[in-house]
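Peer 1: missing the sequence, but the structure's below:
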């Protein structure tokens, strides 16, 4: 699975981003460049799905793909996919990745799963008469949440345990078998101790990266299914309470956005916030990427936005330098980034580049 994710990124990036771009995407770096890459190359779903990924691990995987003839790296260190890579990419079962929605949910998935793991351990142990045990989740907020739920439903504990097991069992039956088995072996409660990542790796003869990603995909699956189907999965749905879609715009960018809404110019915002022009411009691009109705008319006309996006579409590139040179320097790099960010929302809404 990990190799497939890396291949997918290399394929979508079309030889226009380095391995660092892949690393920042998978780990969910909140920079305007990474956000623009995620949206511009249609890799939103993989944004932040592997936050614990190490650079060395990614480098090793890239070298393996080079050795296997799936990708090649040019003199400028830009990887691109080969015909063999395309063949392997097309043979991978898409349903094993279909629930990843990283850009929207990557921030809340860890909280959801900590709730699930600890709630199951707590109610199953109590129901089995086990009162002395070490919580598998060492997080105060999660422990407080579980205590609150436990006190609220302690008179219905047997039913809650049964419901939770039934909900998980029902969902796992519809999930890829290996991913379901990995998750089932991870659960702790009622005297059963869940396996560690290393134990799962040995038991299923997988590498650590695939174990972690398969579990992560299962977490997304359980979250999305239970969040939208309250009546079918009441206990798991309870674990999604208060966990809303990620607002990716950073606190600093939000301040700049608020000043813009008040009508301040770029220079005025620079003066008020005492930040460099490039920093404020990054905030503006970030706002344009995240906020669909964000207006950029004070920087570019609709005709400008159309011209820039049309050129990028004709050249089949997101590389600013190529678009800049093709338009003979008519627009600066900030204007190009802003137009491409705005154009991405139009594409999501089903409009063509000519209609942007």
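Peer 2: Cool, the structure landed. Keep in mind the model is a prediction, meaning the values are calculated, not measured.
Peer 1: CA atoms for contacts and neighbours, from now on please.
Peer 2: Noted.
Peer 1: what's near enough to touch the one residue sitting closest to the centre of the chain?
Peer 2: With distances taken as CA atoms, centre = their mean, the residue of the chain nearest its centroid is residue 102 (2.0 Å). Under the criterion of CA atoms under 8 Å, 6 or more residues apart in numbering, the contact partners of residue 102 comprise 44, 45, 46, 47, 48, 49.
Peer 1: One more to weigh against that first structure:
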């Protein structure tokens, strides 16, 4: 029920202000301006991109199940907006007590890192355990060129020290897995492939541990995030794992289009000029500016909204305890635009955390 628990958690934070599709896009890690803004607005960075293979059909089935169980309830007068019922809140509290996995995720920070790390680790272990036994004609369980090239490079550097490398990997993994539950550690190890011993696939793991295939995928992602947290926290204790990670990029937080706009803005271009050069609508450039403000704490939002109006917007947010732009707009001066409200919300992360609590 891990997928359902995360959907309930996301719904609690969103409080019926966005459609269920927004949660789907968050879990998939959609690189759109709206989704990027949503994860910051509703403090859902941890869940961004944690289930990139999730289909809309499976997601909708989970949503309908939660509705039928009375854990999600429709917002009055709307079709696609739902809030969490008292039953749903109580169920989530029980899940948090019985399943610490909910707190393992660190989606935004490890976006673009998780899969690459695991692919390298799995293929490296398979390669060295086989070549150590002089078995060179094995079928790689990871069929991705970047991972294969990385492993080939490492293997050529360390092929004379196979026993030492395997010992280092074993010892580091043993210490890492000691920090999670026995079942979680066993599931992680069951996935690994060695000489004459192929790791289990998602469906085999689901059958062994009596989980849905969706929950298994999330469990493995959560476990990996937990291990990555431990590695980053004490790199000196896990030198080989750090070595696997050292050239993996998180892929950047800004969408590609916003990043291009940012470069123009830093060069002194006006909104109008950027739109003209990039052949985009000005509203699209304004969307990019809001996205940029989410990440750059030093972004000069006073260029677009003066301090007096910033205070008025912040006061309105505190009053409404909501991120609904329409509600906020009703409490501020008529000349304050929706863009200015969004910009202040994006830049005021500390305020957002206070409201979400």
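Peer 2: Structure received. In this text, all values refer to a predicted model and were calculated from it rather than measured experimentally.
Peer 1: ok so, going back, which position in the second structure pairs with the residue nearest to the centre of the first structure?
Peer 2: Counting by TM-score structural alignment, residue 102 of the first structure corresponds to residue 107 in the second structure.
Peer 1: Now do the strands in the first structure.
Peer 2: If DSSP state E is used as the criterion, the strands of the first structure fall at 71-73, 79-81.
Peer 1: and those strands, which is most packed in?
Peer 2: Among the strands of the first structure, ranked by average contacts under mean count of other CA atoms under 10 Å, first place goes to strand 79-81 (a mean of 24).
Peer 1: For the stretch 1-150 of the first structure, which segments count as helices?
Peer 2: If you assign secondary structure with DSSP state H, counting those that start in this stretch, the helices in the stretch 1-150 of the first structure sit at 2-13, 19-27, 32-40, 55-67, 83-91, 102-105, 109-127, 140-153.
Peer 1: Just tell me which of the ones you listed ends up closest to residue 311 of the first structure.
Peer 2: helix 32-40 (14.3 Å; CA to CA).
Peer 1: Go through that closest one and flag the buried ones.
Peer 2: For helix 32-40 of the first structure, the buried set under the neighbour-count rule, 16 or more other CA atoms under 10 Å, comprises 32, 33, 34, 35, 36, 37, 38, 39, 40.
Peer 1: what's that helix packed up against?
Peer 2: Contact here means 3 or more CA pairs under 8 Å, 6 or more residues apart in numbering; DSSP states H and E; on that basis helix 32-40 of the first structure packs against helix 19-27, helix 277-290, helix 333-348.
Peer 1: could those be laid out in TSV, adding mean neighbour count?
Peer 2: Rendered in TSV, the data for these read as follows (neighbours: other CA atoms under 10 Å):
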stretch	mean neighbour count
helix 19-27	22
helix 277-290	21
helix 333-348	21
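Peer 1: Indicate which one of the ones you listed is closest to residue 120 of the first structure.
Peer 2: Checking these against residue 120 of the first structure by CA to CA gives helix 19-27 as the closest, at 28.2 Å.
Peer 1: So what's the gap between the closest one and the chain middle?
Peer 2: From the chain centre to the centre of helix 19-27 of the first structure is a distance of 11 Å (CA atoms, centre = their mean, to the nearest Å).
Peer 1: So which of the strands of the first structure is nearest residue 111 of the first structure?
Peer 2: With distances scored as CA to CA, the stretch of these nearest to residue 111 of the first structure is strand 79-81 (34.6 Å).
Peer 1: Please tell me which residues of the second structure the closest one aligns onto.
Peer 2: Mapped onto the second structure with TM-score structural alignment as the criterion, strand 79-81 of the first structure occupies residues 82-84.
Peer 1: which one in the first structure is aligned with residue 180 of the second structure?
Peer 2: Under the alignment (TM-score structural alignment), residue 180 of the second structure pairs with residue 175 in the first structure.
Peer 1: how close does that match sit to residue 63 of the first structure?
Peer 2: Computed as CA to CA, to the nearest Å, the residue 175 of the first structure to residue 63 of the first structure distance reads 31 Å.
Peer 1: next one: residue 89 of the first structure
Peer 2: With distances taken as CA to CA, residue 89 of the first structure is found 17 Å from residue 63 of the first structure.
Peer 1: More neighbours: which of these two?
Peer 2: The residue with more neighbours, out of residue 89 of the first structure and residue 63, is residue 89; 19 against 15, by other CA atoms under 10 Å.
Peer 1: mean shift of the longest helix seen in the second structure relative to the first structure?
Peer 2: Determined from DSSP state H, the single longest helix within the second structure is helix 213-233. For helix 213-233 of the second structure, the mean deviation from the first structure after alignment is 1.4 Å (mean CA distance after the TM-score superposition for the first structure).
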